[in-house]
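Trainee: quick one, what's the 3D model for this:
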Amino acid sequence: MEESFVPLRGIKNDLHGRLQCYKQDWTGGFRAGIRILAPTTYIFFASAIPVISFGEQLERNTDGVLTAVQTLASTALCGIIHSFLGGQPLLILGVAEPTVLMYTFMFNFAKDRPDLGRRLFLAWTGWVCVWTAILLFLLAILGACSIINRFTRIAGELFGLLIAMLFMQQAIKGLVDEFRIPERENRKALEFVSSWRFANGMFAIVLSFGLLLTALRSRKARSWRYGTGWLRGFIADYGVPLMVLVWTGVSYIPYGSVPKGIPRRLFSPNPWSPGAYDNWTVIRDMPNVPLLYIIGAFIPATMIAVLYYFDHSVASQLAQQKEFNLRKPPSFHYDLLLLGFLTLLCGLIGIPPANGVIPQSPMHTKSLATLKHQLLRNRLVATARQSMSQNASLSQLYGSMQEAYQQMQTPLIYQQPSVKGLNELKDSTVQMASSMGNIDAPVDETVFDIEKEIDDLLPIEVKE
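Mentor: So this is what the prediction gives:
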């Protein structure tokens, strides 16, 4: 990315670069066929589950003003808009833990003030989002994202580590809370007796670690030594959503004499109930916020803007790591400008804003790169079998696979085709072909084992 602090130049360059490959972003996905559903479902669940958890955390910290309905609505709305208008399609947007913490701090500040309170909390956060959007507009226009090139890889990884620690903190805190009596609940209810609370907490631990371990294990299914190839591939592709469904089913096993509240489930208000319409009146309540608090909203807005600038940019940077070998240009400036509009929109309708999230963004790129690796491998296997059926020599076989590889490396309209090709044949393969008396003689699988040697020919483009 070219460093430029000339106003609007960075946005202009981003738009110019991304518009040239906008069509290819869509057609490339459709060309992948039904296999694109594997990374799609994987990222869907990897994004939805944390957002639901953050919604429960917000519901608890804001006394029910914000719930999982609002966090899901924000993630869906911002994600759909970004998928059509965003510059970097690999970037995944969602409500992140730092946003939850900021909204918790703002609610604790507002709830005890009589001229603000719970009634005008969302209206005041609307003003915070207005200020945040203005600051993001200025950062994008003035080319502040040019500084992202000066962030070292370790800076981005450390920020990712911070996000991971926040995830772990909330996970541990959530498990501990399963042994306690929730606030705003009837403490005399049967499920809150000490013995049932202990049972609920232990069952929560079983469900949590069961889902975690089985989901991680399913991602490595292709390397299992048991099961047919198609079954192992299916589990590797769809193991995460399958495990979510399986362990959700396990959670419904307790019945009969077990109290209804065990295990505890996420409370989600009816989105069509009268109280659900309060978010649409936020913009109407914003003029009722006292002027002092409108001006004071600039302080948390500054913190959120700096946080979003760094979080959004680092998420985009990690989604475009060097080992992914991406060839399309980045779009840091334009995406930050679009984030400003999304933040403004979310603030005006009373939902927490969404921004680029870690680790979902690099996970998205890795899942797509793995998919392309699988499609490329299947293409080379088919090419090799076809060449062998035509009694091709080893050199002809290798040439056919090299040509098929180059055809799969679709060049951009403004770039030359990639010069990268397959790795060289192993010396043992060449020597075995030579020992048969003629290097140009037809080869079979005794000389070139397709299933084993294809992986050695493919260049390593992504680390699973």
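
Trainee: hey, let's count contacts and neighbours off CA atoms from now on
Mentor: Fine.

Trainee: how about the strands of the stretch 51-200 of the chain, start to end?
Mentor: Applying DSSP state E, counting those that start in this stretch to the stretch 51-200 of the chain gives strands spanning 93-94.

Trainee: can you count the residues close to the residue lying closest to Asn325 once chain neighbours are set aside?
Mentor: The spatially closest residue to Asn325, leaving aside those adjacent along the chain, is Glu461, at 6.5 Å (Cα to Cα, 6 or more residues apart in numbering). As a burial measure, Glu461 scores 16 neighbours (other Cα atoms under 10 Å).

Trainee: so what does the helix or strand where Ile283 lies touch, helix or strand wise?
Mentor: Counting by DSSP states H and E, the element that carries Ile283 is helix 282-285. If you count contacts as 3 or more Cα pairs under 8 Å, 6 or more residues apart in numbering; DSSP states H and E, helix 282-285 packs onto helix 121-141.

Trainee: to compare against the first, here's another:
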Amino acid sequence: MDPLDEAPKDPGAQLPAQTYDETDYEGHRAHTFYVGVHVPLDRRHSHRRHKHHHRNSEVSNSSEEDRPQLLGTRRGRLSISEDGEIFTPPAQRVQFILGEDVDDGSSETHPLFSEMLELIGDGDEMEWRETARWIKFEEVVEEGGNRWSKPHVATLSLHSLFELRSLVLNGSIILDMEAKTLEEIADLVTDNFISKGTITEEIKDKVKEILLKRIRHQHQCKGHVLHIIRSLTEIGKNHSTSRIEDHSHSFSFGYTGKTPEFGKFLTVHSQVGGDKSEGLTKSTSATSIHRNHSTGDLGSMNGDIVHHNLQFMRKIPPGSEASNILVGEVDFLEKPLAAFLRLNTSAVVGDLTEVPVPTRFIFVLLYPPAMNSGYHEVGRAMATLMSDEVFHEVAYKAKNRNHLLAGIDEFLDAVTVLPPAEWDPAIRIEPPAAIPSQDVRKKPPPEKPPAEIDEEDEEERYREENGLSRTGKLFGGLQNDIKRKLPWYLSDFKDALSLQCVATWIFLYFACLSPIITFGGLLSEATGKNMAAMESLVSGFVCGIVYGFFSGQPLTILGSTGPVLVFETIVYDFCLRIGWDYMSLRFWIGTWISVILFILVATDASASVCYITRFTEENFATLIAFIFIYKSVENVFSIGKRYPINTSGFTNIPSKCYCIPNEIAQQGHPEMDWSHFNRTTCLSYNGTLVGEGCSTSEYVPDVFLMSILLYIGTFLLSVVLKDFKNALFFPAKVRQFVSDFAVIIAIFSMSFLDFKVNIPTPKLEVPKEFKPTLSTRGWVIPPFNGNPIYTALLALLPALLGTILIFMDQQISAVIINRKENKLKKGCGYHLDLFVLAILIEICSLMGLPWFVAATVLSINHVNSLKLESECAAPGEKPQFLGVREQRVTHILIFLTIGLSVFLTPILKHIPMPVLFGVFLYMGVSSLKGLQFFDRILIMFMPPKYQPDYMFLRQVNIIIVILESDHKSL
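Mentor: Predicted coordinates for the structure are as follows:
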């Protein structure tokens, strides 16, 4: 059968199969693999022998007859040819190439910035103009708008990839070229074309002239009149200098590379080393060529500064190099002319690249007018390949043409093809939120399935890393926590030198102050004013500073919690019925709690927190978040009870209420006009209220409605401004600043609105004097104060219950903060945290202060406000979460400011309570983000077609998800 009549096959290259072990992949010296499209087979190739890299690279310049003709394969499996021979798949060859360990610096990979230039114009007016660029996603210059498009996923035609593969197979491949200027590169490329017989001497100068045409980047096309005038002036200048100065010395990139022992470019008859002009035919029209070379190079010769796009540099990762793709149509060629170049040492080649990034790769494609169709897409295909994580590493480590072809074949095997009838190529695909790792394409599959890891051993290893394994000695866990945290102690203060920490400090100051005062008011009612707002402020000051300096996890915020409040209420009611002194009994309860906690620390009891599963964590966190949300709404509606809305239409609310003085007060103050006194003033002077309106609530217009406005406004402003970093307006630094200070801006904005409207909404009430709320008690609690001596032993029973509450509150919050998703680097400190907390509970019991333990919602918001994201993100790529700014300063400053709040009363009294309730709502809602339990609750109310693409929804039936969520909520 005539081979030409055979059906076309997949052009992926094939090789005889070989069995490689791990040593071959990691330390081999490279095999020569041949790849190609399916053509008639005249003879069979035998297995290739191992060869060393210091040989001359004659492979790419061998004649067409010497090229092997091989069949294609599909990724991930071995193919069998018609005569039964087995061939190596491209994925295996690429993994073999990437597994090579080369000591020289030339194969060291760097992030790549790719830029495509196209030849625009006609005759002498031709220039290379930037049309597209890639860091990770594609950006193109809009044809009519003279602007960059939004970053999008590059969609390629399959034909362009096959055409590119053919060009790489038949074109010039020059690896590790010794050149630093555009003129040197043009000389070497054209001489390589001559040596291969691709072009003749007659058109050599024309090709070189095209390569040295003026270059114009997109940022230079936006009304830069001076640049245009200078370019037009320089076109008519003649330059006698035959070499161009090296611009790379102006930039401190620090790239060095050694010249490999094999040939600089792949020719049979010559090698280029040292001076590139040796042994090469010099252009006979150097002067005419110089008139049209890169304006950046001209600037170098005239002493001008090359104008790069420095603003775009912040998007490019440090240490990046550039790949330049030049595609153009010329009228003196009969067939396409292609060359792939890799410089031995990267260098800034004039203004070839729009940013001052050293160039490492250049791809040149010139084609005749008759073959114009599709070559723009071939250039895009090459740029997309260079932005591919796997091929870009292959390009760095390739030793010959076949390695590059193997990389292309592997890319072809990995691509996904969209049917033309189901997708419009004009639609740009938005960059995905997350990109899967490409390590699977780089590493060979294991020869044998990995042995099953013993779950118990894995669990034990995790416990040891987090200090959750029992040491078997007294205070062993505490000692390990101290050893783990001590090396980081100094950095806990240095790492706080950031504006983000200032925003976190101010935000959480108000977030902590409001609940402290609120819980202080509740404690005042529950304990007969034995503890109130003043005691809560002092407790926050003492506990916060001590915990901030000495705790194992300072990201955990301490505060009053609901379970502790309920416990205090029960103990006070018990003392009230028995007739014992509440504060003295509480002193002994706190002492026993401290003793029990010390015992738990000594016996490494905190290791038991490893049994706290995500089920417990998320239920606990969701419960506390809903409590915050519910309490914020309840507090706002309590304002409506004190200041009701007039719902009776035009009927006025009975408001006649007069103040009548008693005889003693009237005699002492005869000059007073008692009829103008309000209710509060009247009662303060022992007056009597008379009238039909005295029995109703005092009506003040619009107070409740204004409170709702402040409450909702604070919440919405906080949410919108917090997400402002993802907005489309203003520079990135401004957006980040607004996002960091979102809650602070919301608080001050709403407070200013309240001040200007001047409606008497409820304000924050802070104690003005530093003294106990109850005048009959001091700052030191007597142990008995009339209580029986046996109360010291009797207090052990409630102490056991209190220990359970405090231990669970503290450790569950700590587990939530220390979870893997937060990427904490400085380690945990469960035993140290509990030890410090035991000391603080004893101090608070002695001074008659409320007990402070870890507050879940406040701690979650503390972590969220300190999250770090990558500063350098490619256009279209979302910033990567790097971790949390772990430090102690914000915790210390928050509670130091809380202790000084007594002296800030003139300022704090202007902050409306509805504003702080709005902060409560924001904290409750924001702490629900990322909780899978809450996500499953939301899914219950979504139609299937609108449900998010969660991984567990792919693997579990929606009915099971709903039933499990209902089970957890119950």
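
Trainee: how much does the helix holding Ile283 of the first structure stray from the second structure?
Mentor: Averaged over the aligned pairs, helix 282-285 of the first structure sits 3.6 Å from the second structure after superposition, using mean Cα distance after the TM-score superposition for the first structure.

Trainee: which residue lines up with Arg90 of the first structure in the second structure?
Mentor: No, residue 90 of the first structure isn't Arg; it's Leu. Here Leu90 of the first structure is matched to Leu555 in the second structure, going by TM-score structural alignment.

Trainee: just checking, its match touches His891?
Mentor: Yes. Using Cα atoms under 8 Å, Leu555 of the second structure is in contact with His891, at 7.1 Å.

Trainee: if we can go back for a sec, how near is the match of Leu90 of the first structure to Leu840 of the second structure?
Mentor: Counting by Cα to Cα, to the nearest Å, the separation of Leu555 of the second structure from Leu840 of the second structure is 17 Å.

Trainee: between the two, who's got more neighbours?
Mentor: Legend: neighbour count by other Cα under 10 Å for Leu555 of the second structure and Leu840, higher for Leu555 (27 against 23).

Trainee: can you pull out the helices in the stretch 601-750 of the second structure?
Mentor: Assigned by DSSP state H, counting those that start in this stretch, the helices in the stretch 601-750 of the second structure fall at 614-642, 663-668, 679-684, 703-722, 732-740, 742-757.

Trainee: now for the first one, which elements pack on it?
Mentor: So that's helix 614-642 of the second structure. Against helix 614-642 of the second structure (3+ Cα pairs under 8 Å, 6+ apart) you get helix 703-722, helix 796-817, helix 856-865, helix 913-926, helix 932-939, helix 958-969.

Trainee: ok, which of the ones you listed comes nearest Ser584 of the second structure?
Mentor: Set against Ser584 of the second structure and scored by Cα to Cα, these come closest in helix 796-817, at 13.6 Å.

Trainee: ok and the helix or strand following that closest one relative to helix 796-817, angle-wise?
Mentor: Next along the chain after helix 796-817 of the second structure, taking DSSP H and E as the criterion, comes helix 830-847. Angle, helix 830-847 of the second structure to helix 796-817, by axes from the mean of the first three to the mean of the last three Cα atoms, to 10 degrees: 140 degrees.

Trainee: for the next helix or strand after helix 830-847 of the second structure, packing partners?
Mentor: Once the chain leaves helix 830-847 of the second structure, the next helix or strand it forms, by DSSP H and E, is strand 853-854. Applying 3+ Cα pairs under 8 Å, 6+ apart, one finds that strand 853-854 of the second structure contacts strand 558-559, helix 796-817.

Trainee: what does stretch 840-860 of the second structure correspond to over in the first structure?
Mentor: Taking TM-score structural alignment, stretch 840-860 of the second structure hits residues 342-362 over in the first structure.

Trainee: got it, and stretch 384-402 of the second structure?
Mentor: Counting by TM-score structural alignment, stretch 384-402 of the second structure has no counterpart in the first structure.

Trainee: so how far does that stretch reach from one end to the other?
Mentor: Stretch 384-402 of the second structure end-to-end distance (Cα to Cα) = 19 Å.

Trainee: next one: stretch 180-190 of the first structure
Mentor: End to end - Cα to Cα - stretch 180-190 of the first structure spans 13 Å.

Trainee: list the buried residues for that stretch?
Mentor: Ile181 (16 or more other Cα atoms under 10 Å).

Trainee: thought Asp115 of the first structure was touching Pro290?
Mentor: Yes. Contact criterion Cα under 8 Å: Asp115 of the first structure and Pro290 qualify, at 7.4 Å.

Trainee: would you check how far apart Arg679 of the second structure and Ala665 of the second structure are?
Mentor: Applying Cα to Cα to Arg679 of the second structure and Ala665 of the second structure gives a distance of 16 Å.

Trainee: and these two? which has more neighbours close in?
Mentor: Legend: neighbour count by other Cα under 10 Å for Arg679 of the second structure and Ala665, higher for Arg679 (16 against 13).
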